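Colleague: with the sequence up front, the predicted model follows.
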Amino acid sequence: MATEAPARYMQGIAVPESSVNPREFFLRTRRRTQLESSKAYAGLGQTDTFELKKTDILAGLFIRFDGSLVTVKGTGQVNTQARWPYDLIKQLKFTANGQSNIINCSGLKLKAREAMGKGDLTDRGVSQNYNGATVTQGTLSQACESWGVGSRATNVPDGTYDIDLSWFVPVAEDQIDLSGAIFAASSSTDLTVNIDWAPPTDVFTLSGTATATLTGTVQVVALRYSIPLGPDGQIVVPDLSVFHSLIQTRYTNLANGENELRLIGQGAGKTVLRAFSQLWNGAPAVPVVVNEDNFGKMAWRFGGNETPDEYPDAQVLRYINERMYCSDIGAVWGFHCHEFASENAFRDAVDLGTASEWRQVINVLPAVVLSNAAVETTVESIFTAGAGS
């Protein structure tokens, strides 16, 4: 009597053990970049939901907003805040195969991670307007994008401005080995993207009878890889036993001096690839520039008081980050990153099964007068299906 081939569960989906053959898969697969969905933008403060097709192996998503901003000053003014334009996406949540919110972060964090994940992607020479000045480095912008109006712009003239923005959602940690890509060709697969758009008060400051009206179209373009058949006629897949996670957390209990922030999602089966942060301060909030005037010692710790990486001041960490990413991430948006994956992920990544009580150290100097301050930290990790998100 014939017996079924033993099954191997990857990301909660049963796949025949004999089908898992990474070498054969990469010889035979084909990349497919296709429009997944296109719909009218729901509007500021609203949510757009996208159900993704159950086919192939999903490795990434391109999100594009293409529209226009109409400003009318009336008896007041239209000003943009620092979260304009990339935090137009207040929160993007990607759910797959029972793992809720594998990716859960804002649009600006997605832009930062794209620069971190692609060291050859640079914003150098791309001109954008930030706080009334033309900036050509550190905006995380691409030349083909259009902000329409600058970030932190004041008294925006009446007009209609073209807006064209893009974000990349890294479903797989790496587009070469596809770690964290999702096996989507199953009736039990459930892939959902929810985009919570920022409310007007997050991106605009309006006075008097001033209005700012944003309309447009949202496109979701999927980056997939075909599932080939092997010589025996059976499907061939790579090892898809892990998920790739990008989770944002907000910390508000801050003071001048050394702050230790315990990062969420710790435990066996999880490995940290990078943790990157911004300090937002003031009302309306702006990101604090990363330099030696604003921040002292920067570090990360685990256990009782083990401190593997310690930078004497933030300027040193900013230099190291720019060297890695070909983008000065600390200048405009105030990012700094503890990086473990850009040069040798398998050697340097932090195993949270052994490094317990993982903590980030941020030393805020007295030059920064804290008011409504919050640190927004995004942790990127790889984890097995049983470890949770």
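Modeller: Yep, that arrived.
Colleague: can we go C-alpha only for contacts and neighbour counts from here?
Modeller: Will do.
Colleague: gap between the residue nearest to residue 206 when sequence neighbours are not counted and residue 287?
Modeller: Of all residues not flanking residue 206 in the chain, residue 78 sits nearest, at 5.0 Å (CA to CA, 6 or more residues apart in numbering). As judged by CA to CA, to the nearest Å, residue 78 and residue 287 stand 20 Å apart.
Colleague: what about the strands in the stretch 201-350 of the chain?
Modeller: Along the stretch 201-350 of the chain, the segments classed as strands by DSSP state E, counting those that start in this stretch run 204-206, 211-225, 242-251, 257-262, 270-281, 286-287, 295-302, 306-311, 336-339, 350-351.
Colleague: so which of the ones you listed comes closest to residue 378?
Modeller: Nearest to residue 378, of all these, is strand 242-251, at 4.1 Å by CA to CA.
Colleague: list the helices and strands the closest one packs on?
Modeller: strand 99-105, strand 374-384 (3 or more CA pairs under 8 Å, 6 or more residues apart in numbering; DSSP states H and E).
Colleague: any chance of these in a markdown table, plus mean neighbour count and distance to residue 244?
Modeller: Conversion of these to a markdown table gives the following (neighbours: other CA atoms under 10 Å; distance: least, CA to CA, whole Å):
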| stretch | mean neighbour count | distance to residue 244 |
| --- | --- | --- |
| strand 99-105 | 21 | 7 |
| strand 374-384 | 22 | 5 |
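Colleague: adding distance to residue 307, write the ones you listed out as TSV.
Modeller: Listed next are the helices and strands packed on strand 242-251 as TSV, based on distance: least, CA to CA, whole Å:
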stretch	distance to residue 307
strand 99-105	27
strand 374-384	18
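Colleague: let's bring in a second one:
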Amino acid sequence: MTDAGHAGAPPLTVDADGGGSLVLRFAGRWTLETVRRLDGELRAAAERPAERMVIDASGLSGLDSAGAWVIRRTLDRAEARGVATDLRDLPDAYRPILDKAVIPDPSAPVVPQAGNPLLAPLEHAGQAVVEGAVVARNLAGFFGYTLVCLAGVILRPWRLRVTATVAQMEATGLNALPIVGLLCFLVGVVLAYMGALQLKQFGATILTVNLVGVSVLREIGILLAAIIVAGRSGSAFAAQIGTMKVNQEVDALETMGLSAIEVLVLPRVIALIVVMPLLTVWADAAGLLGGAVVALFLLDLSIAQFLTQLKAAVQFWDFGTGLLKAPIFALVIALVGCYDGLRVSGSAESVGRYTTRAVVESIFLVIVLNAAFAVAFAEIGI
């Protein structure tokens, strides 16, 4: 029980005087390493009978969150037993660390018990399932609360922040046109080129137009647009709102009596719902243009022949299904981005973590919903 970091003084000394007081003297650097070594001894000392417990912290030369945690735990445990406590001579530099030490479960061991390595994968899978269910429940509740606020804005339109909504439409829609158009054009080129190579073996290269038209209008256009928007705008929503949370700007809004949902969430949700169908049309046009370029230079088709074959190949619902899915995908992307942004707390690291989660969750939900729509449309014959 020695600590060379404080002139050879032991890091923990326990003395009992004749007046019923128990004195715990802390010395040296109380960091995670020291806590792990002396946790059992400190627990035993904290349980000794006494009328008064005094913690003398004058000898501390270092303190981290683990050391502050055990000091707070010792004080709280003594007070819970009805023992009067007194913390003396704690250096001012360590006072903020101790003030922020929270003891959710004082009985929890400092060093976690090692689990069974054979059961660890099952444990992790179970934790992932439970966490996913909790996120789904909370996201459903956030969706319901947002709908209530949206209904309130519809009944009282003057509460809608038009300037913020238009600014979000520019950021999420107009500024996204170049990247959406370029990627969908390139995907259309690749799809037409690979399709033509395969269909050429059967002498049916003209059906490349059918392949490009149906796949781009029904699936590729809306799916690529939604994924790009999720990675671009969904992450921006989470990062913007998360940064406001870290800077306590959201708390300031609520202190002023303003609703964070109305001020931050609804403009983003409404803007994305409005621009997503327009981005889908733009993505469809870019994908078809990429297919037309391949048909023009590889298949020796004229633009008139391409358009004639395209008109014969596609129907209205090939285009309409994408427009039906666009507002739903936009709602999901905006809600997930705003929800994860509002979950940020504490630090910039939390902003990065929840921004990443927003992108992953929104893309996952978009793909799942797209598969569900495909099955539903096939069942009803669309």
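Modeller: Here it is on my side, so go on. Nothing here was measured: the structure is a model prediction, and the numbers come from that model.
Colleague: any idea what the TM-score is?
Modeller: Put the two chains on top of each other and the TM-score (TM-score structural alignment, normalised by the length of structure 2) is 0.20; 130 aligned residues with a CA RMSD of 7.0 Å.
Colleague: thinking again about what came up before, and the residue nearest to residue 206 of structure 1, how far from residue 159 of structure 1?
Modeller: Taken as CA to CA, the span from residue 78 of structure 1 to residue 159 of structure 1 is 11 Å.
Colleague: neighbour count: those two, which is higher?
Modeller: Neighbours per residue, other CA atoms under 10 Å: of residue 78 of structure 1 and residue 159, the larger number sits with residue 78, 24 against 13.
Colleague: that one against residue 201, yeah?
Modeller: No: assessed by CA atoms under 8 Å, residue 78 of structure 1 is found out of contact with residue 201, at 11.4 Å.
Colleague: re the thing from before, closest one to residue 48 of structure 1 among the strands of the stretch 201-350 of structure 1?
Modeller: Closest to residue 48 of structure 1 of the strands of the stretch 201-350 of structure 1 is strand 211-225 (CA to CA; 8.7 Å).
Colleague: tell me which residues touch residue 286 of structure 2, please.
Modeller: Going by CA atoms under 8 Å, 6 or more residues apart in numbering, residue 286 of structure 2 touches 181-182, 184-185, 188.
Colleague: how far does the lengthiest helix in structure 2 sit from the chain's center?
Modeller: The single longest helix within structure 2, with elements called by DSSP state H, is helix 120-155. Relative to its chain's centre, helix 120-155 of structure 2 lies at 12 Å (CA atoms, centre = their mean, to the nearest Å).
Colleague: after that helix, which helix or strand is next? Please name it.
Modeller: Proceeding N to C from helix 120-155 of structure 2, the next assigned helix or strand is helix 162-172, under DSSP states H and E.
Colleague: helices or strands next to that next one in the packing?
Modeller: Going by 3+ CA pairs under 8 Å, 6+ apart, helix 162-172 of structure 2 lies up against helix 266-297.
Colleague: residues of the helix it packs on that come out buried?
Modeller: For helix 266-297 of structure 2, burial by neighbour count (16 or more other CA atoms under 10 Å) applies to 266-295.
Colleague: now the angle from that helix to helix 120-155?
Modeller: 110 degrees (axes from the mean of the first three to the mean of the last three CA atoms, to 10 degrees).
Colleague: give the buried residues for the next helix or strand after helix 266-297 of structure 2.
Modeller: Downstream of helix 266-297 of structure 2, the next assigned helix or strand under DSSP H and E is helix 303-313. Neighbour counts over helix 303-313 of structure 2 (16+ other CA under 10 Å) mark 306-307, 309-310, 313 as buried.
Colleague: helices and strands around helix 303-313 of structure 2, which ones?
Modeller: Contacts defined by 3+ CA pairs under 8 Å, 6+ apart place helix 303-313 of structure 2 against helix 207-215, helix 266-297.
Colleague: so which of those gets nearest residue 245 of structure 2?
Modeller: Nearest of those (CA to CA): helix 266-297, 16.6 Å.
Colleague: go through the helices and strands packed on helix 303-313 of structure 2 and name the closest to residue 73 of structure 2.
Modeller: Closest of these to residue 73 of structure 2 is helix 266-297, at 43.3 Å (criterion: CA to CA).
Colleague: next one: whichever strand or helix holds residue 78 of structure 2 to chain centre, how far?
Modeller: Per DSSP H and E, residue 78 of structure 2 falls inside helix 65-80. Offset of helix 65-80 of structure 2 from its chain centre (CA atoms, centre = their mean): 33 Å.
Colleague: and the contacts of the helix or strand following it?
Modeller: As assigned by DSSP H and E, the chain's next helix or strand after helix 65-80 of structure 2 is strand 84-88. Strand 84-88 of structure 2 has contacts (CA under 8 Å, 6+ apart) with 51-58, 75, 78-79.
Colleague: what angle do helix 65-80 and strand 84-88 of structure 2 make with each other?
Modeller: Using the same axes, to 10 degrees, strand 84-88 of structure 2 lies at 150 degrees relative to helix 65-80.
Colleague: how about strand 84-88 of structure 2: buried residues?
Modeller: Within strand 84-88 of structure 2, the residues that qualify as buried are residue 85, counting by 16+ other CA under 10 Å.
Colleague: which non-adjacent residue is nearest residue 79 of structure 2?
Modeller: In this structure, residue 79 of structure 2 finds its nearest non-sequential neighbour in residue 85, 6.8 Å apart by CA to CA, 6+ apart.
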